[in-house]
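Enquirer: Dropping the sequence and predicted coords here.
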Amino acid sequence: MRHTSATAALLATAVIGGLGIIPSAAHAQAGPSEARAAWIRSCNDKKSDTAYPCGHWQLVMRDGGKVVVKDAAAAGIDGKGKNSDMSGVFAVSGDGRVIAYERARDHRIVVRGATGGPVKVLAASLVPKKYGTGPLVLYLSPTGDRLLIDANDESDRVPGKVVTIATGKIVQLPAKDTLVGFSGDGGEVLAQRSVGDNTTALITYRADGTSVKRTPPQVVANAAITALAADGKTLAVFAAGNEETKKPPRLRIYDLETGDLSAGVDLALKPGQTPYTARWTPDGRLIAVVQSGDEGSTAVVRVLTVDTTSGGVTQADKYAVSKSRYTFTVAGE
């Protein structure tokens, strides 16, 4: 997203104040009030032998504690208002201080501070009546001042929406775009668009209403994950590792404005440790998240800082998510 770091900090202070969170000089530093992730428990239907989300969403806090979000919906709803087979939508901002989720009693999208405070109820129109919350995906900006809402139903697309939390203002994006997420400072939105002949274009939408569109090389278009930096043009491109050939995941840097693509570097990770999400911080650090632990076992999450030149990684955080989880989402995902 395109704001200077100073501007982004001012916006963060404004929205956090509006949500009832007291900002501090240490806002950008890790602290106990930050959520690392959110998860919900899995239950089993004995008749059908299928798992379903149950109980309350819980936040895994940086100090090792937990916060139970009692008003968050365990399951989403379909277009008829009935429980879907999907968990309720939930997102945690990159700084871990703001959460967005589907409220249980009316399935409205709401936003609040991770540790509590006033709940900001967003417009009812953000939930499409024709198919409810089941296919929705939420992305919070790094400081939680903006929310991106997309629907992953490719057969019946609706426009994606960007909401400014403090004002409730909604900006619609083309329905033909699949939204990827925010840039490193929340100033832009990255989107993908199929332009025919198995070709994918990338579009960056800026806060001032302008955009940049480019059709990238296939190595970029087919990347496992991508992350847009705060300058709105620098794209981190992660290629998956290959356990059969013992090739580790690789990283390239792509410039959306010029089309320049860097040489690839191997990440200092095992072939089976391809990051499943990544983001840039407002100050230009590239963060990648890897997970180990299959279904039914404890998930171990490692948050890594990536050296874009050498491919080296430094562990910034490590934590566990309960083996009884149905699903979970990490900060900035």
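Expert: Alright, I've got the coordinates.
Enquirer: From here on, just use CA atoms for contacts and neighbour counts.
Expert: Fine.
Enquirer: just checking, A223 touches V237?
Expert: Yes: in this structure, A223 is within contact of V237 by C-alpha atoms under 8 Å, at 6.1 Å.
Enquirer: Those two: which is more packed in?
Expert: V237 (25 against 16; other C-alpha atoms under 10 Å).
Enquirer: so who does the more buried one touch?
Expert: V237 is in contact with V220, A223, A224, I225, T226, A227, L251, R252, I253, Y254, counting by C-alpha atoms under 8 Å, 6 or more residues apart in numbering.
Enquirer: structure B:
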Amino acid sequence: MRHPSLPITWKPITSGLIGLALSALTISAAAVPAEARTAPPMRHSAHHSIRYASLDACPDKNVGSIPCHTWRLDLLDGGRVPLKDAMVWPLNDKGKPNKQMQAPLSVSGDGESVAYFRTSDHRLVVREFQGRVHVMPEKVLPRGVGMDDSWVRLSQDGARLVLGYTVKDGSYRARIFDVAGARETGALPAFGMFSGFSGDGSAVLVQQDTDENTTGLAVYDTGGGELARVVPPQIVAGNVPWALSSDDRTVAFVTGSGTKARLRFYDATTDRTGGSVRFSLPSDATVEMIDWTGEHEVTLHLIRSGAVDRVTILRVDTQTGRTRVRDSYKVRAGTYTYQSCGG
């Protein structure tokens, strides 16, 4: 089973939407409570928000298993719906399906929007939970780049979208889109790893490999303008994943484990590590994702016991270290790949 944590070589998923009930997503309008349409951003409640999305695994004589059937969305209230208009297999640079991997797909951190390539016309779209569909411009990938060399990532609130892809030298490029306007706002130059949007979606954090073979960090606004570039100390570079706060400068990361875990902070504009707070992690937990979900809150996705089918989602107060479990679940058996929503 594969679970994408960062959208460079990992795969995502998405949410069920009311309007899709009339087209490809088979969910009745009566099944979606009215309060789902007005739920506050950055907070999950027991309505039809996405917990995680997944694809089934089917046996294959050549590679063991391949993704198959339909993207399915497991919801916070226990429901499950298919996302039938999302491509299962990406097209390669020759326009042929690559059935050994799943097509790009991403769920917003609030579980209310999903981005994917549409089956009917291969357009990149973002569908809101309420049913509105935002269709991105045509030909979003350069000539010679297939969908199987690309990935997508939504911001926490689903208002921004990044489409990344691999170029011939093995580095990555990316385009940033304003979802509501369905327009490109900027592009990112070559980078080594995409770490995510800032908490409010105003900037992105990427890893930049340097000429000295060290790890660099760079922050860009959504127009592609560089806000910061720095070579962080090893304590930062060696402890991924990272999360960028809404101030577009403070990077959060975790060191240690168990009762010795610490949430630490680094300023990407001054190249200084800041304070830290002690908190407790389950002894069998590995931090797979980290997101800023409030001014003084970071949300961690934990994988338990080294198995990718057990997930615990933990909220950490960045001032006190107080923790709360937001969610905990086991991924359904027979899954090829899955992805939780972010923060």
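Expert: On my side now, so go ahead. Keep in mind the model is a prediction, meaning the values are calculated, not measured.
Enquirer: which of the contacts of V237 of the first structure does the second structure keep?
Expert: By both residues aligned by TM-score structural alignment, their matches' C-alpha atoms under 8 Å, those still in contact after alignment to the second structure are V220, A223, A224, I225, T226, A227, L251, R252, I253.
Enquirer: Which pair of those residues spans the longest distance?
Expert: A224 and I253 (13.6 Å; C-alpha to C-alpha).
Enquirer: Settle it for me: which of the two has more neighbours?
Expert: The residue with more neighbours, out of A224 of the first structure and I253, is I253; 22 against 18, by other C-alpha under 10 Å.
Enquirer: so what corresponds to that one in the second structure?
Expert: Correspondence of I253 of the first structure to the second structure, assessed by TM-score structural alignment: F265.
Enquirer: did I read that right, N62 of the second structure in a strand?
Expert: No: assigned with DSSP: H, G, I helix; E, B strand; the rest coil, N62 of the second structure falls outside any strand and is coil.
Enquirer: what residue of the first structure matches up with it?
Expert: Checking TM-score structural alignment: N62 of the second structure goes with S48.
Enquirer: now do S120 of the second structure
Expert: For S120 of the second structure, the residue aligned by TM-score structural alignment is R105.
Enquirer: Just give the number of residues close to that match.
Expert: What R105 of the first structure shows, counting by other C-alpha under 10 Å, is a neighbour count of 9.
Enquirer: could you list every residue that touches the residue lying closest to C68 of the second structure once chain neighbours are set aside?
Expert: Using C-alpha to C-alpha, 6 or more residues apart in numbering and skipping the chain neighbours, the partner closest in space to C68 of the second structure is D56 (5.5 Å). Taking C-alpha under 8 Å, 6+ apart, we find D56 of the second structure in contact with P67, C68, H69, T70, W71, G334, T335, Y336, T337.
Enquirer: and the residues you listed, which are buried?
Expert: The neighbour count (16 or more other C-alpha atoms under 10 Å) marks P67, C68, T70, W71, T335, Y336, T337 as buried among the contacts of D56 of the second structure.
Enquirer: Which of those fall in strands?
Expert: Secondary structure defined by DSSP state E assigns P67, C68, T70, W71, T335, Y336, T337 of those to strands.
Enquirer: can you give me the strands in the stretch 51-200 of the second structure?
Expert: Applying DSSP state E, counting those that start in this stretch to the stretch 51-200 of the second structure gives strands spanning 64-75, 80-83, 105-107, 113-117, 124-128, 133-135, 150-154, 160-166, 172-178, 183-191, 193-197.
Enquirer: Superpose on the first structure and give me the mean offset of the fifth one.
Expert: Comparison of strand 124-128 of the second structure with the first structure after fitting gives an average deviation of 1.1 Å (mean C-alpha distance after the TM-score superposition for the first structure).
Enquirer: now that strand and strand 160-166, what's the angle there?
Expert: 150 degrees (axes from the mean of the first three to the mean of the last three C-alpha atoms, to 10 degrees).
Enquirer: Which strands or helices does strand 124-128 of the second structure pack on?
Expert: Packing partners of strand 124-128 of the second structure (3 or more C-alpha pairs under 8 Å, 6 or more residues apart in numbering; DSSP states H and E): strand 113-117, strand 133-135.
Enquirer: again with the longest one
Expert: Secondary-structure packing of strand 64-75 of the second structure (3+ C-alpha pairs under 8 Å, 6+ apart): strand 50-60, strand 80-83, strand 335-340.
Enquirer: Return the most buried member of the ones you listed.
Expert: strand 335-340 (a mean of 24; mean count of other C-alpha atoms under 10 Å).
Enquirer: Relative to the first structure, which residues correspond to that strand?
Expert: Strand 335-340 of the second structure corresponds to residues 325-330 in the first structure, going by TM-score structural alignment.
Enquirer: Please state the offset of the matching stretch from the chain centre?
Expert: 13 Å (C-alpha atoms, centre = their mean, to the nearest Å).
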